[in-house]
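Novice: what follows is a predicted protein model with its sequence.
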Amino acid sequence: MPDHSLNIDDEALRDVGLRHFGTGKTLVIACGALAREILAIIKANKLDHLTLTCLPAILHNTPKDIPQAVEKVIEKYQDAYDHILVAYGDCGTGGLLQATCDRLGATLIDAPHCYAFFDGAQQFEQRGEVTSFFLTDFLARQFDAFVWQPLGLDRYPDLRDMYFGNYEALVYLAQTEDAALLAKAQDCADRLGLRFEHRHTGYGDLTEFLKREA
């Protein structure tokens, strides 16, 4: 794994597309929102047999498109790799992503979304935080591009209570210890009028998924 692959900037992480990192025989197809974290896991655990390719993180705004996008990548590269892992949760696809992976022989991480596998899928379910809005490191960085602007809150601030009136807290699931990101997450909570909670999760179940399945 060449070190220069770890130097992609925030703008690149918003839309990684089908860029490849690594030359291994196991392909990881991931959401672009996880690119930074997966590259860090690969480096820290010397998982040099993994190759990472990412789809644009903005697909989360249209989750119905995720299964088809993943399917296209699998079909394009399945003959070139011995094993294909899919680093997405269900992510609002209503089970369609799991069905796609099952049909094409790819392995999907068992979690409803990235918040769950960062926090630990079992304990996330047990917490039952239905009135919490979650941020990861990626979303803390890209809050304006992925939340504030798409919801129109930059133009129509009165929409805030319509979207977030039933939430009580913003929970920042931090993958890293970064004072600047922590401050950004606190600012996001303030802008949404929500109580702030910081929970350092690291990479949660994602590390074990990549180590185990690879």
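Specialist: The structure has been received and is ready for your questions. Predicted model, so just to flag it, every value in this text is computed and none were measured.

Novice: CA only for contacts and neighbour counts going forward, please
Specialist: OK.

Novice: from residue 96, how far out is residue 38?
Specialist: Taking C-alpha to C-alpha, to the nearest Å as the criterion, residue 38 is separated from residue 96 by 23 Å.

Novice: more neighbours: those two, which one.
Specialist: Counting neighbours by other C-alpha atoms under 10 Å for residue 38 and for residue 96 shows that residue 38 has the greater number, 21 against 16.

Novice: remind me what the helix or strand harbouring the more buried one packs against, helices and strands.
Specialist: Counting by DSSP states H and E, the secondary-structure element that holds residue 38 is helix 35-44. Packed against helix 35-44 by the contact rule (3 or more C-alpha pairs under 8 Å, 6 or more residues apart in numbering; DSSP states H and E) you find strand 50-55.

Novice: now the residue located most distally from the centre of the chain: how far from residue 193?
Specialist: Checked against the mean C-alpha position of the chain, the extreme residue using C-alpha atoms, centre = their mean is residue 158, at a distance of 28.6 Å. Counting by C-alpha to C-alpha, the gap between residue 158 and residue 193 amounts to 12 Å.

Novice: same check on residue 74?
Specialist: Using C-alpha to C-alpha, one gets 42 Å for the distance from residue 74 to residue 193.

Novice: between these two, which one's more packed in?
Specialist: It is residue 74, of residue 74 and residue 193, that has more neighbours when counted by other C-alpha under 10 Å, with 24 against 17.

Novice: list the buried residues in the lengthiest helix in the chain.
Specialist: Ranked by residue count, the top helix of the chain under DSSP state H comes out as helix 179-192. Going by neighbour count (16 or more other C-alpha atoms under 10 Å), the buried part of helix 179-192 is 181, 182, 184, 185, 186, 188, 189, 192.

Novice: likewise for stretch 10-21?
Specialist: Applying a neighbour-count criterion of 16+ other C-alpha under 10 Å, the buried positions in stretch 10-21 are 13, 14, 15, 16, 21.

Novice: pasting the second one now:
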Amino acid sequence: MHQFDDQILTEDGLAPTAPRGRILLIACGALAREILALIRLNGWDHMTLTCLPAKYHLYPDKITEAVEAAVSEHREKFDQIFVVYADCGTGGLLAAKCAELGVEMVAGPHCYSFFEGNDAFAEHDDEITAFYLTDFLVKQFDAFVWKPMGLDRYPQLLEMVFGNYTKLVYQAQTDDPALRAKAEDCAARLGLDYEYRFTGYGDLATTLTKQAR
């Protein structure tokens, strides 16, 4: 199952027809790889994934409206809808909208928290100066960090944007030496200390497991 923009496609490129009783996951495109891996590993054949553009990671004001539109579009085709977003910078608006729509969503402030585990992440009250990357953001560092912040064109902005950060924390979902090396390079480019944490899928896995039952 793949997602291109707002269309759900099967492996053969055709839009699937979902029988009643199936669960639709509406997720950030930055989580697609991890969610599909969990679906495959656990044999959750009753779950279907549709993703909103990962670029909304940069524009959280677009998330709530897009989730509402996706729920309205697909509600009649599925028995249950679950939103695989945390608050993600919406300032509580997404949670309020999900409650209004009668759908559940992932708990937590953002994906960095639920990948590490919300309880564990909350204990890092000394990490206000940490900048976090996941597998997705390591792979897409230039597209989602370096270029959108203008650092490719205006390197003098580096101190302005990252001057108050002290370290880059790579929260790894997979144990990939190539990604570890790239994450270290990202930290060096930003002039930050580097820390590696293998989180796996964290609360994303436990939350989807509860939904799958």
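Specialist: All right, it came through fine. Worth saying up front: this structure is predicted, and the values here are computed from it rather than measured.

Novice: TM-score of the superposition?
Specialist: For these two chains in superposition, a TM-score of 0.92 is obtained (TM-score structural alignment, normalised by the length of structure 2); 203 aligned residues with a C-alpha RMSD of 1.4 Å.

Novice: can you list contacts of the helix holding residue 38 of structure 1?
Specialist: Outside helix 35-44 of structure 1, the residues within contact range by C-alpha atoms under 8 Å, 6 or more residues apart in numbering are 1, 5-6, 13, 16, 47-48, 50, 52, 54, 175, 203, 207.

Novice: in structure 2, what range does that helix match?
Specialist: Per the alignment by TM-score structural alignment, helix 35-44 of structure 1 matches residues 32-41 in structure 2.

Novice: with structure 1 superposed, average distance for the matching stretch?
Specialist: In the superposition with structure 1, the average deviation recorded for stretch 32-41 of structure 2 is 0.4 Å (mean C-alpha distance after the TM-score superposition for structure 1).

Novice: could you check how far that stretch is from the centre of its chain?
Specialist: On the basis of C-alpha atoms, centre = their mean, to the nearest Å, the separation between the geometric centre of stretch 32-41 of structure 2 and that of its chain is 12 Å.

Novice: show me what counts as buried in it.
Specialist: For stretch 32-41 of structure 2, burial by neighbour count (16+ other C-alpha under 10 Å) applies to 32, 34, 35, 36, 38, 39.

Novice: please apply the same query to stretch 194-211 of structure 2.
Specialist: Neighbour counts using 16+ other C-alpha under 10 Å place 194, 195, 199, 200, 201, 202, 203, 204, 205, 208 of stretch 194-211 of structure 2 among the buried residues.

Novice: where do the helices sit along structure 2?
Specialist: Taking DSSP H as the criterion, structure 2 carries its helices at 32-42, 63-74, 93-101, 111-116, 118-122, 135-139, 141, 157-162, 177-190, 202-212.

Novice: can you add distance to residue 83 of structure 2 and give those helices back as TSV?
Specialist: Supplementary listing: these in TSV, determined by distance: least, C-alpha to C-alpha, whole Å:
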stretch	distance to residue 83 of structure 2
helix 32-42	12
helix 63-74	8
helix 93-101	8
helix 111-116	13
helix 118-122	17
helix 135-139	19
helix 141	25
helix 157-162	31
helix 177-190	28
helix 202-212	10
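
Novice: tell me which of the ones you listed sits nearest to residue 150 of structure 2.
Specialist: Closest to residue 150 of structure 2 of the helices of structure 2 is helix 157-162 (C-alpha to C-alpha; 7.6 Å).

Novice: could you tell me where the closest one falls in structure 1?
Specialist: The counterpart of helix 157-162 of structure 2 in structure 1, using TM-score structural alignment, spans residues 159-164.

Novice: how many residues are close by residue 111 of structure 2?
Specialist: Counted with other C-alpha under 10 Å, residues neighbouring residue 111 of structure 2 total 26.

Novice: so who does the aligned residue in structure 1 for it touch?
Specialist: Alignment of residue 111 of structure 2 against structure 1 is given by TM-score structural alignment, with residue 114 as its counterpart. With contacts defined as C-alpha under 8 Å, 6+ apart, the neighbours of residue 114 of structure 1 are 88, 89, 91.

Novice: which one in structure 2 is aligned with the last one?
Specialist: For residue 91 of structure 1, the aligned position in structure 2 is residue 88, judged by TM-score structural alignment.

Novice: okay but its match is in contact with residue 113, surely?
Specialist: No. With contact defined as C-alpha atoms under 8 Å, residue 88 of structure 2 does not count as touching residue 113 (10.2 Å).

Novice: how about the nearest residue to residue 162 of structure 2, chain neighbours excluded?
Specialist: Among residues not flanking residue 162 of structure 2 along the chain, residue 190 sits closest, at 7.1 Å (C-alpha to C-alpha, 6 or more residues apart in numbering).

Novice: for residue 118 of structure 2, same thing?
Specialist: Using C-alpha to C-alpha, 6+ apart, the closest residue to residue 118 of structure 2 is residue 108 (6.2 Å).

Novice: doesn't residue 114 make contact with the one you found?
Specialist: Yes. The pair residue 108 of structure 2 and residue 114 passes the contact test of C-alpha under 8 Å, sitting 6.2 Å apart.

Novice: what about these two, which has more around it?
Specialist: Neighbour tally, residue 108 of structure 2 and residue 114, criterion other C-alpha under 10 Å: the higher count belongs to residue 114, 25 against 20.

Novice: hang on, the more buried one packs against residue 122?
Specialist: No. In this structure residue 114 of structure 2 lies outside contact range of residue 122 using C-alpha under 8 Å: 10.1 Å.
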